[in-house]
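[1] What follows is a predicted structure for the sequence shown.
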Amino acid sequence: MTVMPVLKTVFWDVDGTLADTEMDGHRPAFNRAFAEQGLDWTWDPETYRALLSIPGGSLRMKTYAQQQGEVLTDAQFAQLRVSKQRHYLDAVRSGAVSLRPGVARLLRELQARAIDQWIVTSSGGPSVSALLDTLFPGGDHPFAGVISADDVSRHKPSPDPYLKALERSKTEPNAALALEDSTPGLLSARTAGLRCLLMPSPWDQELHRYQDQAEAVLDHLGSAQCPCTVSSGPPCVDGLVTLEYLQMLLVLPD
């Protein structure tokens, strides 16, 4: 007799999945850090959109420096990272970053139904902490733990972040689901043996090549005022992603 898998844990990506952070949060923070460190670099939206295919801010800066033919020391990159994080934290605390549609609703539902929720992100720990402190004052968030860029040596699209999350949450892959928005995130989750609900980032130029690896592709999680639109996968009742919908994705035939 085949036992159907039951959802135990949901893994949330942060940037572009949990919250809209990139263009109004991270990008201005990078530019302020560059100016502060005396670099004549400006990442306009088009430049930053191209760089978003590179997971993690440090690697983005190193890649851009190579593209510009500039040589920076490890100490300079470390200082840039610290400066950028400070400016990003300031942006978050000022209210420049908000949850995506339907996120707060689904977080509450999963919490009420005793589903474990973890964050799995390529962002650094301080950035995640600042975001949670701002969006969930007083520590009133539903996350059991966080796997950040500081917890693994290889970031998305490596499976390491999700393998670490499975290990720490004591969850088997067939009892978990990942929520992602990007190519690196999708590939990381799939390589770790996880099924994935994908909400494609408008900045990811490569994602269309990999979307068929997701169990469902939607524009967002849906709210009463703004129902979601399903591009592929099962139809979504009332345009709202619910625990029942996530459970359905877990038992779809391969």
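    Arrived safely, thanks for sending.
[2] all contacts plus neighbour counts: C-alpha atoms, from now on.
    OK.
[3] hmm, who's touching the helix or strand containing Asp90?
    Applying DSSP states H and E as the criterion places Asp90 in helix 74-93. Applying CA atoms under 8 Å, 6 or more residues apart in numbering, the contact partners of helix 74-93 are 25-26, 28-30, 32-34, 36-37, 57-58, 61-62, 97, 126-127, 130-131, 134.
[4] Check the offset of it from the chain's centre.
    Put simply, helix 74-93 sits 19 Å off its chain's centre (CA atoms, centre = their mean, to the nearest Å).
[5] buried ones in it?
    By 16 or more other CA atoms under 10 Å, the buried positions in helix 74-93 come out as Phe77, Leu80, Arg81, Ser83, Lys84, Gln85, Arg86, His87, Tyr88, Leu89, Ala91, Val92.
[6] Give the ChimeraX command for selecting the buried subset of the contacts of helix 74-93.
    This is how ChimeraX selects the buried members of the contacts of helix 74-93, with burial counted by 16+ other CA under 10 Å:
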select :25,26,28,29,30,32,33,34,57,58,61,62,97,127,130,131,134
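[7] Comparison target below:
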Amino acid sequence: MSRLQAVFWDVDGTLADTEMSGHRVAYNRAFSELGIDWNWDPDLYAELLTIPGGTKRMQRFAKRCSVSLSPDLLQRLREAKQRHYLDLIRAGAVRWRPGVLRLLKDLQQAGVQQWIVTSSGLASVQALLEVLHGFSAGPFCGWVTADDVRCSKPDPEPYQLALRLSGVDPDCAIALEDSAPGLRSARAAGLRCLLTPSPWDPELPMDNHHATAVLDHFGAETSCQIHSGPPCEGGRVTLKYLEMLLDLGQE
């Protein structure tokens, strides 16, 4: 069995349930605060989630609405949204995905490198980690965020940078993702990918077969359900299970 050297974690929808009760609400509060007559309901926000990164999301929606967002207004929106997002996290609106905290600790104890690879900005990532578990880094060796790359997911650049920073060969690492852009990014960088699908991603069913395994979560009080991939002993994703996935051939 291959030895796992690095795990690359996506954040939104993978590490934590951040989108509908966190980011979406924070955007709407920022719009209201700055006098912008937008309201992103769950259906609309699910559609907008196909656009990686909050800045691009707002820019494209503005273009759709024939609204001009000046660089200054866009920056103020980002700052207001970040402030409201942090308030929501502190209020308990965002929680770890099932089994995440257990798996983070198990991998840390085993000496496996863990990196965050996300289309979110660094400030959002740090706020989430500080509030959810009282740390700014914790088990993570580092992160690749939207602030570090020119092209976000589905481009492979975020994962290519993570591989360079970690010094790990793609055959000794695995990506944990929940979305079609994330899956495409990981696979284009030569990585195997375990997918815990987001219910908000309409493109994902078409790409599921490109994942090395597809599960509903990582396994906690309830066992995870496997949609594709090898059986998961005890209904939990473990280091042993991730190393099993490394031994499966790439498509």
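    The structure has been received and is ready for your questions. Remember, it's a predicted structure, so these values are computed and weren't measured experimentally.
[8] three-state assignment of Pro168 of structure 1?
    That one is not Pro; residue 168 of structure 1 is Arg. helix (DSSP: H, G, I helix; E, B strand; the rest coil).
[9] count of residues packed around the aligned residue in structure 2 for it?
    Alignment note (TM-score structural alignment): Arg168 of structure 1 maps to Leu165 of structure 2. By other CA atoms under 10 Å, 14 other residues sit near Leu165 of structure 2.
[10] Now which residue in structure 1 aligns to Gln225 of structure 2?
    Checking TM-score structural alignment: Gln225 of structure 2 goes with Thr229.
[11] ditto for Arg97 of structure 2
    In structure 1, Arg97 of structure 2 lines up with Arg100, judged by TM-score structural alignment.
[12] Ok, Ala188 of structure 2 next?
    In structure 1, Ala188 of structure 2 lines up with Thr191, judged by TM-score structural alignment.
[13] Could you find the closest non-adjacent residue to that match?
    Nearest residue to Thr191 of structure 1 in three dimensions, chain neighbours excluded: Pro159, at 5.5 Å (CA to CA, 6 or more residues apart in numbering).
[14] residues near Phe136 of structure 1, how many?
    Quick note: Phe136 of structure 1 (other CA under 10 Å) scores 12 neighbours.
[15] In contact with the aligned partner of it in structure 2, which residues?
    Aligned counterpart of Phe136 of structure 1 in structure 2: His133 (TM-score structural alignment). Neighbouring residues of His133 of structure 2 by CA under 8 Å, 6+ apart: there are none.
[16] now the match of Ala188 of structure 2: how far from Leu240 of structure 1?
    28 Å (CA to CA, to the nearest Å).
[17] Ala149 of structure 1 now?
    With distances taken as CA to CA, Ala149 of structure 1 is found 31 Å from Leu240 of structure 1.
[18] Same check on Ala65 of structure 1?
    Distance from Ala65 of structure 1 to Leu240 of structure 1, by CA to CA: 43 Å.
[19] of these two, who's got more company?
    Leu240 (21 against 15).
[20] Structure 2: which residue goes with that one?
    By TM-score structural alignment, Leu240 of structure 1 lines up with Arg236.
[21] for the stretch 51-200 of structure 2, what spans make up the strands?
    113-117, 142-144, 173-177, 192-195 (DSSP state E, counting those that start in this stretch).
[22] I figured the match of Leu240 of structure 1 hits Ala220, correct?
    Yes: when contacts are counted by CA atoms under 8 Å, Arg236 of structure 2 is listed as touching Ala220 (6.8 Å).
[23] Now the common contact residues for those two.
    Gly99.
[24] and of the buried residues of helix 74-93 of structure 1, the nearest to Ala104 of structure 1?
    Nearest to Ala104 of structure 1, judged by CA to CA, of the buried residues of helix 74-93 of structure 1 is Val92 at 17.1 Å.
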